[in-house]
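1. Just to be clear, the model below is a prediction. Sequence and coordinates:
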Amino acid sequence: MTSVLTDFAGTDVHDAVQNRLDDFFDERISLASAYGDNYRLLWEAAREASTGGKRFRPALVVGVYRDLGGIDIDSALRVATAFELLHTAFLLHDDVIDQDLVRRGVPNLVGSFAADATELGATPAAARTWGEASAILAGDLLIQAAQGFIARLTVRDDIRSRLLDLFDRSVFVTAAGELADVAFSARVRVPSLADVMAMTEQKTASYSFEAPLKAGAILAGAGTDTLEVLGEFGRLAGIAFQLRDDQLGVFGDAAVTGKSVINDLRNGKETPLIAHARSTAEWPRIAEALGDPDLSDEVGLLVRATLEECGARTFVDTLIDDHVSRAVDHVDGSSLPETLTAHLREVARHAVVRAA
C-alpha cells in the first residue's frame, strides 16, 4: 500500500508530516518539562506512539487536495498532520479499551507506564491504573491538539469552519462506534450482523477514510457533489479496510501485525467473523471460548481453526470484495477528475491486501 499512497500523494508527504509531528512534540515536551518528570515522560511516550505508522490518512488528505488542483501544500500538510494526531489518539484510547499492552510489536503507552510503575514498587492493579490513566490523558491531549492544527489554518473562514465541522463529526461518529464495540464485547447486547457492520463503519470508515478524503476536497474548494462521491467512496473503502483488520486480528501473522492473534478472541470482539459464526452449527464451540480472558494460545488457535471451518473467513472475504467493488464502481461512475479516480481505485484495491 505504501507505493500506492506515494503515487497518490507524492513522495514528500510522509517526511513532511513527520517533520511537523517532530516540531509539535519537541515543543510540547519542552513545555511539559516545567510540570514535572511524569508529564514530560507522558509527552515523550505520546511521541513514541505516533511513530511507525503508514501515514495513509495524511496521504489521503494531500492526494485528494493535489488531484483537485490545490496548491497550498503547507495548509494541506497541517490538516494531514491533524488526522495523524487524531489517529494516534484513538490508538491510545483503543489500547485501554481493548486492554492491550503491546502495539506494533513493542509495549504501548499502557504497557510501558505500567512496567515502570511495577519496577518502582506499585501493585499490579495500581500499575495498570497508572498506565491506562496515562494513555487516556495522552489521547485526550492529542485530540485537542489535532483540532488546534485545523483551527489555526490560514485559510478562508468558511473553509476552516467546514473543516472543523468535519473533524467534530468524525470524532463524534468514531466514539459511537467505539461505544458499540465495547457494548457488544461486554455482552450488553448481542448484535446482529447489521449491528456489527454499522459499528465497523462508525469506528473506522469515518475518521480513516471519509473525513480525510473530504478534508482534502474542502481545502481545495470542491463542491457538494464531489464531497458526496468522496464520502460514499470513503465509507465503502473504510468498511473494507476494517473488515480486513478484523481478519488480521485473528488470521494475521503476529510477527507482522505486532499483535497477538488471540487477543480479539480473549476480549470477545464482535466482528463480522463472529456474527457469521453465530449462525452456524459450530457456534457452541466458539461461544464457550469467546471472551475468556484466560484463553490459552492453544485453545485460541483451535477457535481460529473453527472460524475457518464454519466459513466465517470466506464470508468476510466476500464482504471485503463486495465493498471494494462498490467503492470502485462509485468513483468510476462519477465526475471526479480521471487522475483522482485512478488513484482512488488503487487505494480501494490495495487497502485490503495488506498484511498489517
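-> Received it, and whenever you're ready, just let me know what you need.

2. drop to CA atoms for contacts and neighbour counts, all remaining ones
-> Fine.

3. Determine the set of other helices and strands touching the helix or strand harbouring E44.
-> Following DSSP states H and E, one finds E44 within helix 37-49. Judged by 3 or more C-alpha pairs under 8 Å, 6 or more residues apart in numbering; DSSP states H and E, helix 37-49 is in contact with helix 13-32, helix 109-119, helix 124-151.

4. CSV for these, including distance to F90?
-> Listed next are those as CSV, based on distance: least, C-alpha to C-alpha, whole Å:
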stretch, distance to F90
helix 13-32, 16
helix 109-119, 13
helix 124-151, 7
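
5. Let's have those helices in JSON lines, adding mean neighbour count and distance to L290.
-> Below are the helices and strands packed on helix 37-49 laid out as JSON lines (neighbours: other C-alpha atoms under 10 Å; distance: least, C-alpha to C-alpha, whole Å):
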{"stretch": "helix 13-32", "mean neighbour count": "16", "distance to L290": "39"}
{"stretch": "helix 109-119", "mean neighbour count": "21", "distance to L290": "24"}
{"stretch": "helix 124-151", "mean neighbour count": "19", "distance to L290": "23"}
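
6. out of these, nearest to E44?
-> The closest of the helices and strands packed on helix 37-49 to E44 is helix 13-32. By C-alpha to C-alpha, the value is 6.5 Å.

7. give me the number of residues near T6?
-> By the measure other C-alpha atoms under 10 Å, the count of residues near T6 is 16.

8. List the contacts of it.
-> With contact taken as C-alpha atoms under 8 Å, 6 or more residues apart in numbering, T6 is in contact with V13, A59.

9. does it count as helix, strand or coil?
-> Assigned state for T6: helix (three-state reduction, DSSP: H, G, I helix; E, B strand; the rest coil).

10. Where does G216 sit: helix, strand or coil?
-> Applying three-state DSSP: G216 is helix.

11. so what's it up against?
-> G216 makes contact with L60, V61, V62, G63, V64, Y65, A76 under the criterion C-alpha under 8 Å, 6+ apart.

12. distance of the closest residue to the fourth one other than its chain neighbours from R57?
-> Which is G63. Closest residue to G63 apart from its sequence neighbours, by C-alpha to C-alpha, 6 or more residues apart in numbering: A9 at 3.9 Å. Distance of A9 to R57, computed by C-alpha to C-alpha, to the nearest Å: 10 Å.

13. let's bring in a second one:
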Amino acid sequence: MGHISERRQPGAMVAVPARLDTAAPPAPPAPDRTPGAALAHGVEQVTDTAARILRDLVAEQRRRAVAFDPACADLWQDLDAVTGGKLLRPRLVAAAYLGLGGGDVAAAAHVAAAHELLHTAMVVHDDVLDHDEVRRGHPNVAGRTRARLAASGASRSAIDQQVGAAALLAGDAALAQAFGLLATGHVPAAVVGELVRLLADGVATTVSGELLDVRGALAAPADVDAVLVAELKTAVYSFRVPLESGAVLADAPGAARAVLAGVGTVLGVAYQLVDDELGTIGDPALTGKSVLSDLREGKRTELLRIAWGRADPQQAAVLATHVGRADLDEAGARAVVDVLHVTGAVEDVRALARRGADIARTLATTLPEPLATYLAGVVDDLAGRAR
C-alpha cells in the first residue's frame, strides 16, 4: 500500500453462522506496533490535524471577511473549494519531523498546514498564468467567480476582468496566511525564523521557475531546460522545503537536513517528469488528466525537448502542425504521441525519472529508520503512478 494513497477503509465483517449468534465475537487483530506502523500512524494524525487547522482558518477568515462585504467572504469560500487533495506536503513535513524524533503534534500540524496553504496559493496563481478555470475536473477560484458573476447578469467583458483579479487576490490571501500559520504560539519561537526563511526561499524559487516556464513559450521547445523548470517550479516548494521544514522543527542534525534536501530535489524532478508524461500520453481513465491540454498549450516539457531535437523533417512537421494548436483533436494528439515514441523521447524521460527515483531511494537509506523506509515508499508511490 502506498504511503501517499488514501487510507484503506476497514474490511467488511465476516458473517457469523446462526448457531453461533450468542457466541462472543472474535477479538480484533492486534494493532501493528512496529516502528514503521507507528510513524505512518503519526503522519496521518499530524495530517488530519493540519486539515482541521485549515478548515478552521478558512472558516474564521470567511467570518471576518463577511463583515467587510459578502464578496470578500466568497473569496475564502472559493479557496476552501480548491484546498485539499492528497495532502502530500503536510505528510512530508510530518514524516521528516516524526521520523527525526519530533513529538509535538500541534507544532507539526501548524507547519504542515502552512505548506498546504502555500501549495493552494501556488496552484491558484498557476491557474491565473495558464488562464485555466478548472482544476481536478472542478471550477477553480476563477471558474467559481465566473459562474457567480454570470448568474448575476454581469457582462462578459466585466466578468473577464473580475475573474483574473479574484484569483490573483485569493492566491495572495492564501500565501499571507501560510506565513501567518508559522507565527502561531504552537510553533517554537526558536525555529520560527528559520521556518519562515525556508518558506520565503521556496516562494522565491518557485517564482523563478514560473517565470522560466512562462518565458519558455517564446523559445523553441528544443531550447527550453524543462528539467531546470521542474526543479525550480515544483521540486523545491513541494518536496525539498517541506522535508527540510520537518527537520528544522525536529532540531535535527544538519547532515539529516541536507539528505532530506537532496531527496526532495531529485524526487520532485522525477515527480514532475512523470506528471508531464501523464499529461501527454497517460490514460485519462486512470489519471483523471486530459492528454490534450498540455499539447494544446504547447507546454515546454522534457518530452517535447527531446523529440524536437531528434525529429527528422517529417516528424518535425507533425510536431509543428499539432503542438500548440488550441483546437487540437485526439487524432492530432495521437500523431504527436507517435513521434514522441519513435524518437525515443518517452523512454528517455522515463529513464530519467527512474534514475531520479533511484537516487532519492539511495539517499533515503542514509536516514534513520523507520523514516528511510517510509520515504522509500513515498518514492515508489510517486514515481510509479499509473499511466
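-> That came through, no problem. Bear in mind that the values here come from a model prediction, so they are computed numbers and not experimental data.

14. Quantitatively, what TM-score do the chains reach?
-> In this superposition the chains share a TM-score of 0.92, using TM-score structural alignment, normalised by the length of structure 1; 351 aligned residues with a C-alpha RMSD of 2.1 Å.

15. about what we covered before: A9 and R57 of structure 1: which is more packed in?
-> R57 (25 against 22).

16. I'd say that one and V79 touch.
-> No - using C-alpha atoms under 8 Å, R57 of structure 1 is not in contact with V79; the gap is 10.1 Å.

17. Mind jotting down where the strands sit in the stretch 51-200 of structure 1?
-> Secondary structure of the stretch 51-200 of structure 1 by DSSP state E, counting those that start in this stretch: the strands cover 102-103, 106-107.

18. Which stretch of structure 2 lines up against the last one?
-> Looking back up the chat, that one is strand 106-107 of structure 1. Strand 106-107 of structure 1 corresponds to residues 138-139 in structure 2, going by TM-score structural alignment.

19. Residues in contact with the matching stretch: which ones?
-> Contacts of stretch 138-139 of structure 2 (C-alpha under 8 Å, 6+ apart): E133.

20. Next, the contact list for the closest residue to L101 of structure 1 other than its chain neighbours, please.
-> Closest residue to L101 of structure 1 apart from its sequence neighbours, by C-alpha to C-alpha, 6+ apart: G111 at 4.3 Å. Shown in contact with G111 of structure 1 (C-alpha under 8 Å, 6+ apart): D100, L101, V102, R128, G131.

21. Over in structure 2, tell me which residue corresponds to R244 of structure 1.
-> R244 of structure 1 maps onto V274 in structure 2, with residues paired by TM-score structural alignment.

22. Distance check, its match against G101 of structure 2.
-> Between V274 of structure 2 and G101 of structure 2 the computed distance is 32 Å (C-alpha to C-alpha).

23. Looking at those two, which is more packed in?
-> When V274 of structure 2 and G101 are compared for neighbours, V274 comes out ahead with 23 against 14, by other C-alpha under 10 Å.

24. give the contact list for the more buried one.
-> R350, A353, A383, R385.

25. Residue in structure 2 paired with E210 of structure 1?
-> When structure 2 is aligned by TM-score structural alignment, the residue opposite E210 of structure 1 is R240.

26. Report the secondary structure state of that match.
-> Applying three-state DSSP: R240 of structure 2 is helix.

27. what's the closest non-adjacent residue to it?
-> G264 (4.0 Å).

28. The one you found: which element?
-> G264 of structure 2 belongs to helix 254-281, assigned by DSSP H and E.

29. How far away from the center of its chain is that helix?
-> 11 Å (C-alpha atoms, centre = their mean, to the nearest Å).

30. Likewise for stretch 125-134 of structure 2?
-> 15 Å.

31. With stretch 205-216 of structure 1 instead?
-> Remark: stretch 205-216 of structure 1 is offset 11 Å from the chain centroid, using C-alpha atoms, centre = their mean.

32. Check stretch 361-370 of structure 2 too.
-> With C-alpha atoms, centre = their mean, you get 23 Å for stretch 361-370 of structure 2.

33. List the buried residues in that stretch.
-> R361, L363, A364, T365, L367, E369, P370 (16 or more other C-alpha atoms under 10 Å).

34. ok, back up a step: how big's the offset between the match of strand 106-107 of structure 1 and structure 1?
-> In the superposition against structure 1, stretch 138-139 of structure 2 averages 1.4 Å from its aligned positions (mean C-alpha distance after the TM-score superposition for structure 1).

35. Which neighbours do A9 and R57 of structure 1 have in common?
-> With C-alpha under 8 Å, 6+ apart, A9 of structure 1 and R57 have no common neighbours.

36. can I assume E232 of structure 1 is in contact with E210?
-> Yes - with contact defined as C-alpha under 8 Å, E232 of structure 1 counts as touching E210 (7.4 Å).

37. quick one, helices of the stretch 201-350 of structure 2?
-> 226-230, 241-249, 254-281, 284-287, 293-297, 302-310, 313-322, 330-342, 345-364 (DSSP state H, counting those that start in this stretch).

38. and of these, who's closest to V203 of structure 2?
-> When those are compared by C-alpha to C-alpha, helix 241-249 sits nearest V203 of structure 2, at 9.9 Å.

39. how big is the offset of the closest one relative to structure 1?
-> Averaged over the aligned pairs, helix 241-249 of structure 2 sits 0.4 Å from structure 1 after superposition, using mean C-alpha distance after the TM-score superposition for structure 1.

40. how far is that helix from where the chain is centred?
-> 16 Å.

41. With stretch 321-339 of structure 2 instead?
-> On C-alpha atoms, centre = their mean, the centre of stretch 321-339 of structure 2 falls 27 Å from the chain's centre.

42. Tell me which residues are up against that stretch.
-> Residues from elsewhere that reach stretch 321-339 of structure 2 (C-alpha under 8 Å, 6+ apart): 280-281, 291-292, 295-299, 307, 311, 315, 318-319.
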